[in-house]
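Peer 1: next input, structure requested:
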Amino acid sequence: MLMKLLRSLRVVMAAILLSLNSIIHVTPLLLVALIKAVTRVRPVQSVCDRVLMAIAASWIDVNSWMFDHLTDAEVVVTGLPDAMPEGHFLLLCNHQSWVDIPVLQKLFNRRLPMLRFFLKSQLIWVPVLGLAWWALDFPFMKRYSRQQIEKRPDLAGKDVAATRQACEKFRRIPVSVVNFAEGTRFRPGKHAQQQSPFRHLLKPKAGGTALVLDAMSESLDTLVDVTITYPDGVGELGDLFANRIGRIVVDIQTLPIPAELRGGDYQNDEAHRARIQAWVNERWQAKDNTIDRLLDEGLKARA
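Peer 2: Next up, the predicted model:
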């Protein structure tokens, strides 16, 4: 009973500190974003972009400090690349938990350009954070079902247009575009429903990756392929600060993006679409094998 109470207090304290950190950083962030929005002078906008990145990096630094000092979770990482703060990167990652995001930010903050995620449009209404994501040019995507498109054909292609618009902004600044290709967090029920051919992963969706490759073909430099696993059990953010998550094992591979995958037309070119899908599935098979290896190594380490 006492242990349960202490864990609850830790989670409440962490939530308060995370909220305070967000409020302290988001206030100047929004002021700079407002200056950027009202000016049309490119040098001023470039300075604003740099200031916004610095504020965001400071925000993540504080969150990472809390990760290190307020939890007992151990992040074990192999293949962490040297610092590359300039350039344009595609970061391809499997998705196990919301904890994946602070782990990625902890590992890559100030090492790669700031990570930007494609977010569901509803997330713009999240208090404080929604405005921060907007200020940092995170793309908000509205997905339409097949039934919605059948009723309103004008909706077809709007998500593609929004992706291209976001990627046009990214051409001007150093960026790491994060794609959780599974589209959602791994759950055994979803895995069974999909009849996924992978042991530890949901089926990847190649469309989002293809849109980024097509829209940023000339500027994308490198693929950062990240595989995350939780050998002691998966949990969410509350579990992290309640110390119910042990080791988090991360494998990173930094690879060139094949030239033949860039600059095509995924929507209309069947051969290009097949190349992209084959490449994404190949990466996912490699991830599945990596998770097998990491889990086996973990079992041997405990023996």
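
Peer 1: hey, let's count contacts and neighbours off CA atoms from now on
Peer 2: Fine.

Peer 1: state the distance from residue 19 to residue 97.
Peer 2: Between residue 19 and residue 97 the computed distance is 20 Å (C-alpha to C-alpha, to the nearest Å).

Peer 1: go on, residue 3?
Peer 2: Distance from residue 3 to residue 97, by C-alpha to C-alpha: 24 Å.

Peer 1: please say which of residue 19 and residue 97 ends up with more neighbours.
Peer 2: residue 97 (18 against 14; other C-alpha atoms under 10 Å).

Peer 1: I'd say the more buried one and residue 236 touch.
Peer 2: Yes. Taking C-alpha atoms under 8 Å as the definition, residue 97 is a contact partner of residue 236 at 5.9 Å.

Peer 1: shared neighbours, the two?
Peer 2: Residues touching both residue 97 and residue 236 (C-alpha atoms under 8 Å, 6 or more residues apart in numbering): none.

Peer 1: residues near residue 200, how many?
Peer 2: With other C-alpha under 10 Å as criterion, residue 200 counts 22.

Peer 1: wait, I meant residue 53
Peer 2: Counted with other C-alpha under 10 Å, residue 53 comes out at 18.

Peer 1: residue 144 in helix, strand or coil?
Peer 2: Three-state call for residue 144 (DSSP: H, G, I helix; E, B strand; the rest coil): coil.

Peer 1: please give the structure of this sequence too, so both can be compared:
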Amino acid sequence: MLSILYHAHSLRWSLPTAVMIGSSPTFITLWGAIKMLTLCLPGRFYTCTDDGLYSLYQRLILFFFHTYTGAEVQLYGDTETLLNERKNVIFICNHQCTVDWIIANILASPQNCIGRIRYILKDGLRFFPLYGFYFRQHSCIYVKKSGKFNQEKAAKQLAQLKNSDIPVWLVIFPEGTRMNPELPDVIERSRQTAIEQGIEPFKHVLVPKVKGLQLAVDKLQHHVDAIYDVTIAYGDSVQPETGCRIAAPGMIEFLSLNNPALHIHFNKVPIQDVPKEEADLKQWLLNRFRQKDRLMSHFYSKQPDKKGTFPGHSVTLKIPASTTVPSFLFYSACLVFLLSRPEGRTFYWRTAVYGTVCGCLWMCIRS
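Peer 2: Predicted coordinates:
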């Protein structure tokens, strides 16, 4: 019986993972076709079709992380703005686990802006098979750790977004790494940084870094409409016995949950209200993260009227299955078709292997 339960639990996350990762050769093949077909056309044709392809794949991700798991999403704050606008934005968020990346998909879905999502990513991800190469083609920006941050290169890529008039949700995690209660060294380094800067240490977030946001605000201030300030809390990050905070679920853990709860606090800040000078912007960002820390303290409070929620009224965000199921059916059908035929399997593995090698070589040369 235990063996059956173990295998059932494993299948709950392993099958979705196999479909999502296994669809990468199909995705990169479709992207290559789009790139070739739009070479002689104005850039907006490539951007539009690439955004559509990216949206199609990310809706496959949403199928598993929302429709499949039955995730319950509670929104707080400026909910009317989120549900009724369609803007170019800079998206800043606290960072706890790998599922944080998917929160941008969830929030972009009501605005039909999933294809616009671009990330500022850690440099090491550029060698991720197939997708490391693709994210650069999708106008994402790779940056090295703080001490090696190449501002000139990042500024050039951001200027390209503006000059090419590329629609964008630019996702930035200012903390630079995850706030995980199981990593006391990371928390201690953040505490020491706060003391060195003469500020009170945070309890539930890390001290944010301003460089990435500074560049984005400087280069995109006339291209984006607002900063979306997002705070995430996971319902499954509380120890039931003690009520203390524990690590947020990663992707595998999240896929294994039934009806996981997501609590998301959302604020829109018009770009004209954001300071432009670095010192002022740094203080503004610290204030935003101080507010995030208060929100998270409310969520992890042991008081019955506070714990497990953010302050204020919430609305439930529902993503219709009709927007995610077609992507699941499409990519699943492509995967089955390719793997069910000898020539399909040959094409599949050659695409996966050669595509990964060529992508990594290209990234090395461009770096």
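
Peer 1: TM-score of the superposed pair?
Peer 2: In this superposition the chains share a TM-score of 0.82, using TM-score structural alignment, normalised by the length of the first structure; 278 aligned residues with a C-alpha RMSD of 2.6 Å.

Peer 1: residue boundaries of the helices in the stretch 101-250 of the second structure?
Peer 2: For the stretch 101-250 of the second structure, helices defined by DSSP state H, counting those that start in this stretch occupy the ranges 131-137, 151-163, 184-196, 211-220.

Peer 1: relative to residue 66 of the second structure, which of those is closest?
Peer 2: Residue 66 of the second structure sits nearest to helix 131-137 of all these, at 21.9 Å, using C-alpha to C-alpha.

Peer 1: what span of the first structure lines up against that closest one?
Peer 2: Mapped onto the first structure using TM-score structural alignment, helix 131-137 of the second structure covers residues 129-135.

Peer 1: how much does the matching stretch stray from the second structure?
Peer 2: On superposition with the second structure, the mean distance recorded for stretch 129-135 of the first structure (mean C-alpha distance after the TM-score superposition for the first structure) is 1.9 Å.

Peer 1: then stretch 23-33 of the first structure?
Peer 2: Mean for stretch 23-33 of the first structure is 2.4 Å (mean C-alpha distance after the TM-score superposition for the first structure).

Peer 1: what sits closest to the counterpart of residue 74 of the first structure in the second structure if chain neighbours are left out?
Peer 2: Matched across to the second structure, residue 74 of the first structure falls on residue 72, judged by TM-score structural alignment. With C-alpha to C-alpha, 6 or more residues apart in numbering as the criterion, residue 72 of the second structure has its nearest non-adjacent residue at 4.9 Å, and that residue is residue 261.

Peer 1: which residues sit in contact with residue 67 of the first structure?
Peer 2: residue 73.

Peer 1: which positions in the strand or helix carrying it come out as buried?
Peer 2: If you go by DSSP states H and E, residue 67 of the first structure is part of helix 42-70. Buried positions in helix 42-70 of the first structure, judged by neighbour count with 16 or more other C-alpha atoms under 10 Å: 45, 48-49, 51-53, 55-64, 67, 70.

Peer 1: could you measure residue 69 of the second structure against residue 59 of the second structure, distance?
Peer 2: 14 Å.

Peer 1: wait, I meant residue 148 of the second structure
Peer 2: Note on residue 148 of the second structure: its distance to residue 59 of the second structure, by C-alpha to C-alpha, is 34 Å.

Peer 1: so in the first structure, which helix runs the longest?
Peer 2: What stands out as the longest helix in the first structure, according to DSSP state H, is helix 2-38.

Peer 1: by how many degrees do that helix and helix 42-70 diverge?
Peer 2: Angle, helix 2-38 of the first structure to helix 42-70, by axes from the mean of the first three to the mean of the last three C-alpha atoms, to 10 degrees: 180 degrees.

Peer 1: who are the packing partners of helix 2-38 of the first structure?
Peer 2: Here helix 2-38 of the first structure touches helix 42-70, helix 129-135, helix 237-241, going by 3 or more C-alpha pairs under 8 Å, 6 or more residues apart in numbering; DSSP states H and E.
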